[in-house]
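Peer 1: Here's a sequence, model it:
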Amino acid sequence: MDPLLRRRALNEPELMDDPACDPRALDTTYRMFGVINPLVASWRAVYVRDLRPVLRAAAAESRPAAVLDVGCGGGDVARAVARWAARDSLEVRVTGIDPDSRAITWARAHDRGAGTTYRTVSSADLVAAGERYDAVLSNHVLHHLDAPELTGLLEDSALLARGIAVHNDLRRSRLAWLIYWAATLPLARARTFVRFDGLLSIRRSRTPDELAALVPPGWRVSRQRFFRVLTVHRATDGTDEPG
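Peer 2: Purely as a prediction, here's the structure:
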């Protein structure tokens, strides 16, 4: 391992991606994502600043907004967006997609009345079907992709999003790795993949400059707090709203 994390970790699979991984550990990992993501992923701020204006624009057209969560995993971000929109009295239809059928099965079983739709399809499948969404988002997906896969997802997202596409990912940093290592030390012997896969994900993630060198025209890469990086594409103007 590069001790300074100057280079991305490549060709190291995460434990939860193994089809034969421990199902109980996988279940615990999905549950813990619902605790960890609200603490560090800053989706509430992204919702208020970037997503809510687009949802309100759809409401102004007297129609429900459509939101797509790509690589939704256990669905915690998709459910959070659905809850926030409901609190804002905004009608929204949220769809979560993931190529891993285990994730979709778990998300459906734990939707808790959020009304989210979960599908085992890819973004390319949705593009081929001619589907459109007001907002397209993802959480912790980009670091899983090599350069051609990343470009493909961003191109799909731009085609699918009539309003905005927001991909929220980790920002590689030695300090982030050290903080996460210390914070998850109590989980070192726990039956979960949160610690091992989380540390590996930080090492696999990209810096803002590395992402900016890969994104297609029309995309903006910005550094966020809590060692995050946002990759954003806006299809329309005039939807910004103060946070």
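
Peer 1: hey, let's count contacts and neighbours off CA atoms from now on
Peer 2: OK.

Peer 1: ok, the one residue sitting closest to the centre of the chain to Glu91 distance?
Peer 2: Residue closest to the mean C-alpha point of the chain, counted by C-alpha atoms, centre = their mean, is Asn139 at 1.2 Å. From Asn139 across to Glu91, the span is 22 Å (C-alpha to C-alpha, to the nearest Å).

Peer 1: ok so, going back, got a list of what the residue nearest to the centre of the chain touches?
Peer 2: The contact partners of Asn139, taken as C-alpha atoms under 8 Å, 6 or more residues apart in numbering, are Val70, Gly71, Cys72, Val77, His167, Asn168, Asp169.

Peer 1: May I ask you to confirm that Glu131 is in contact with Leu160?
Peer 2: Yes: with contact defined as C-alpha atoms under 8 Å, Glu131 reaches Leu160; the gap is 6.4 Å.

Peer 1: the more surrounded of the two?
Peer 2: Counted by other C-alpha atoms under 10 Å, Glu131 and Leu160 do not tie: Leu160 has more neighbours, with 23 against 12.

Peer 1: From Ile202, how far off is that one?
Peer 2: Leu160 sits 28 Å away from Ile202, going by C-alpha to C-alpha.

Peer 1: Please enumerate the strands of this protein.
Peer 2: Using DSSP state E, the strands of the chain run over residues 65-70, 92-97, 117-119, 133-139, 161-170, 219-224, 228-234.

Peer 1: Distance to Leu39 for those strands - can I get that in JSON lines?
Peer 2: Listed next are these as JSON lines, based on distance: least, C-alpha to C-alpha, whole Å:
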{"stretch": "strand 65-70", "distance to Leu39": "19"}
{"stretch": "strand 92-97", "distance to Leu39": "21"}
{"stretch": "strand 117-119", "distance to Leu39": "24"}
{"stretch": "strand 133-139", "distance to Leu39": "13"}
{"stretch": "strand 161-170", "distance to Leu39": "13"}
{"stretch": "strand 219-224", "distance to Leu39": "14"}
{"stretch": "strand 228-234", "distance to Leu39": "12"}
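
Peer 1: let's see this one next to it:
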Amino acid sequence: MNERTLASRIFRKIQSRIHPVIDVSDEYTDLLAGANAGWLERGNLHAISYAIKNLPSEAPIIEIGSFCGLSTNLITYYKGKHGRTNRLVNCDKWIWDHEDRYIGDSAMTIKEYLAFALDTYKRNVNLFSRSDLPETIKEFSDDFFGLWREGKQVEDIFGKIVMLGGPISFCFIDGNHAYEFAKRDFENTDEFLEAGGFILFDDSADGTQWDVARVRDEVIRTHRYEIVMKNPNYLFRKK
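Peer 2: This next block holds a predicted model:
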């Protein structure tokens, strides 16, 4: 462990004691997280629930990055809990760099791993979000927003014809965490996010080593967004 990583962990531990994470887990979210693979920051539950409960309109919810569907299914759950009928439109390409590379000392490649993740995503949302399926577009986020900007009609991974475009009410940004990608995800979201709409950045907590922290700070400096909560990730509302 390098000094930067150690310092970050110590900072996060101190922060968690000074400002404990609000965890609104319940029986369903616990069981879902146990069956549905994914990296869940429990504080995101409160942030997602708050945003959905306080959506400014019926405009769509956008999720950038879907992986195996854990956050997708959680968004659907909180939509039902709060009686919201906003469309959930999400995107993921299920492609990473160096796909032919073997994972660790295993005989499995990145490509095989991601093909499994995509199949797992389909099974998970077809079960846990079966009454309110998301509209999942198999594209990188830049290409997805390009289609959104042009108001294109596309086919999602379930064979449904989906019309893209228009304002959005909430975006959960959990795609590529490298600075240039996270920044473009924000800029694209900002273009369509309506006043009073929300952005939740995953892995944006104080002390994080992810580049998304730079984007978080730039959002704050625009003075066009208010910080709704740090739990520990940042939930913003557009002024």
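
Peer 1: And the lengthiest helix in structure 2, what does it pack against?
Peer 2: When structure 2 is parsed with DSSP state H, its longest helix is helix 110-128. When contacts are defined as 3 or more C-alpha pairs under 8 Å, 6 or more residues apart in numbering; DSSP states H and E, helix 110-128 of structure 2 sits against helix 70-81.

Peer 1: Val219 of structure 2 touches Tyr234, doesn't it?
Peer 2: No: counting by C-alpha under 8 Å, Val219 of structure 2 does not reach Tyr234; the two are 10.5 Å apart.

Peer 1: So between those two, which is more surrounded?
Peer 2: It is Tyr234, of Val219 of structure 2 and Tyr234, that has more neighbours when counted by other C-alpha under 10 Å, with 22 against 19.

Peer 1: Trace that one over to structure 1, please.
Peer 2: The equivalent of Tyr234 of structure 2 in structure 1 is Leu230 (alignment by TM-score structural alignment).

Peer 1: same check, this time on Phe172 of structure 2
Peer 2: Aligned against structure 1 by TM-score structural alignment, Phe172 of structure 2 finds its counterpart in Ser138.

Peer 1: Quick check: that match vs His144 of structure 1, distance?
Peer 2: Distance of Ser138 of structure 1 to His144 of structure 1, given as C-alpha to C-alpha: 12 Å.

Peer 1: neighbour-wise, which of those two wins?
Peer 2: Per other C-alpha under 10 Å, whichever of Ser138 of structure 1 and His144 has more neighbours is Ser138, with 24 against 15.

Peer 1: and the more buried one, what does it touch?
Peer 2: Taking C-alpha under 8 Å, 6+ apart, we find Ser138 of structure 1 in contact with Asp69, Val70, Gly71, Cys72, Val166, His167, Asn168.

Peer 1: Quick check: Asn126 of structure 2 touching Glu135?
Peer 2: No: using C-alpha under 8 Å, Asn126 of structure 2 makes no contact with Glu135, being 11.7 Å away.

Peer 1: before we move on, back to that, may I ask which of the contacts of Asn139 of structure 1 has the most neighbours?
Peer 2: Among these, Cys72 has the most neighbours (other C-alpha under 10 Å), with 27 neighbours.

Peer 1: Next up, the contacts around that one.
Peer 2: By C-alpha under 8 Å, 6+ apart, the residues touching Cys72 of structure 1 are Ala78, Gly96, Ile97, Asp98, Ala103, Ser138, Asn139.

Peer 1: now Pro167 of structure 2
Peer 2: Per C-alpha under 8 Å, 6+ apart, neighbours of Pro167 of structure 2: Ala59, Pro60, Phe192, Leu193, Glu194.

Peer 1: try 7 Å
Peer 2: Under the criterion of C-alpha atoms under 7 Å, 6 or more residues apart in numbering, the neighbours of Pro167 of structure 2 are Ala59, Phe192, Leu193, Glu194.

Peer 1: and if you look at Pro134 of structure 2?
Peer 2: So Pro134 of structure 2 contacts Leu88, Val89 (C-alpha under 7 Å, 6+ apart).

Peer 1: what lines up against it once you look at structure 1?
Peer 2: Aligned partner of Pro134 of structure 2 by TM-score structural alignment: Thr116.

Peer 1: Tyr78 of structure 2 too?
Peer 2: Aligning on TM-score structural alignment places Tyr78 of structure 2 opposite Trp84 in structure 1.

Peer 1: count of residues packed around its match?
Peer 2: Using other C-alpha under 10 Å, Trp84 of structure 1 has 16 other residues around it.

Peer 1: Distance of it relative to Trp43 of structure 1?
Peer 2: Per C-alpha to C-alpha, Trp84 of structure 1 is found 10 Å from Trp43 of structure 1.

Peer 1: do the same with Arg225 of structure 1
Peer 2: Going from Arg225 of structure 1 to Trp43 of structure 1 by C-alpha to C-alpha gives 11 Å.

Peer 1: Show me which of these two is the more surrounded one.
Peer 2: Trp43 (19 against 10).

Peer 1: just to revisit the earlier point, neighbour count winner among Asn126 and Glu135 of structure 2?
Peer 2: Between Asn126 of structure 2 and Glu135, counting by other C-alpha under 10 Å, Glu135 is the more crowded of the two (22 against 17).

Peer 1: Now do the contacts for the closest residue to Ser8 of structure 2 other than its chain neighbours.
Peer 2: Once flanking residues are discounted, Ser8 of structure 2 sits nearest to Gly207: 5.4 Å by C-alpha to C-alpha, 6 or more residues apart in numbering. For Gly207 of structure 2, the contacting residues are Ser8, Phe11, Arg12, by C-alpha under 7 Å, 6+ apart.

Peer 1: ranges for the helices of structure 1?
Peer 2: Counting by DSSP H, structure 1 has helices at residues 23-40, 43-46, 52-60, 76-87, 101-109, 123-128, 147-160, 174-183, 194-204, 208-212.

Peer 1: what's in contact with the fourth one?
Peer 2: Among residues not part of helix 76-87 of structure 1, those counted as contacts by C-alpha under 7 Å, 6+ apart are Gly34, Asp69, Cys72, Glu91, Val92, Val94, Gly96, Ala114, Thr116.

Peer 1: and Ser205 of structure 1, what is it in contact with?
Peer 2: By C-alpha under 7 Å, 6+ apart, the neighbours of Ser205 of structure 1 are Arg8, His143, Leu170, Arg171, Arg172.
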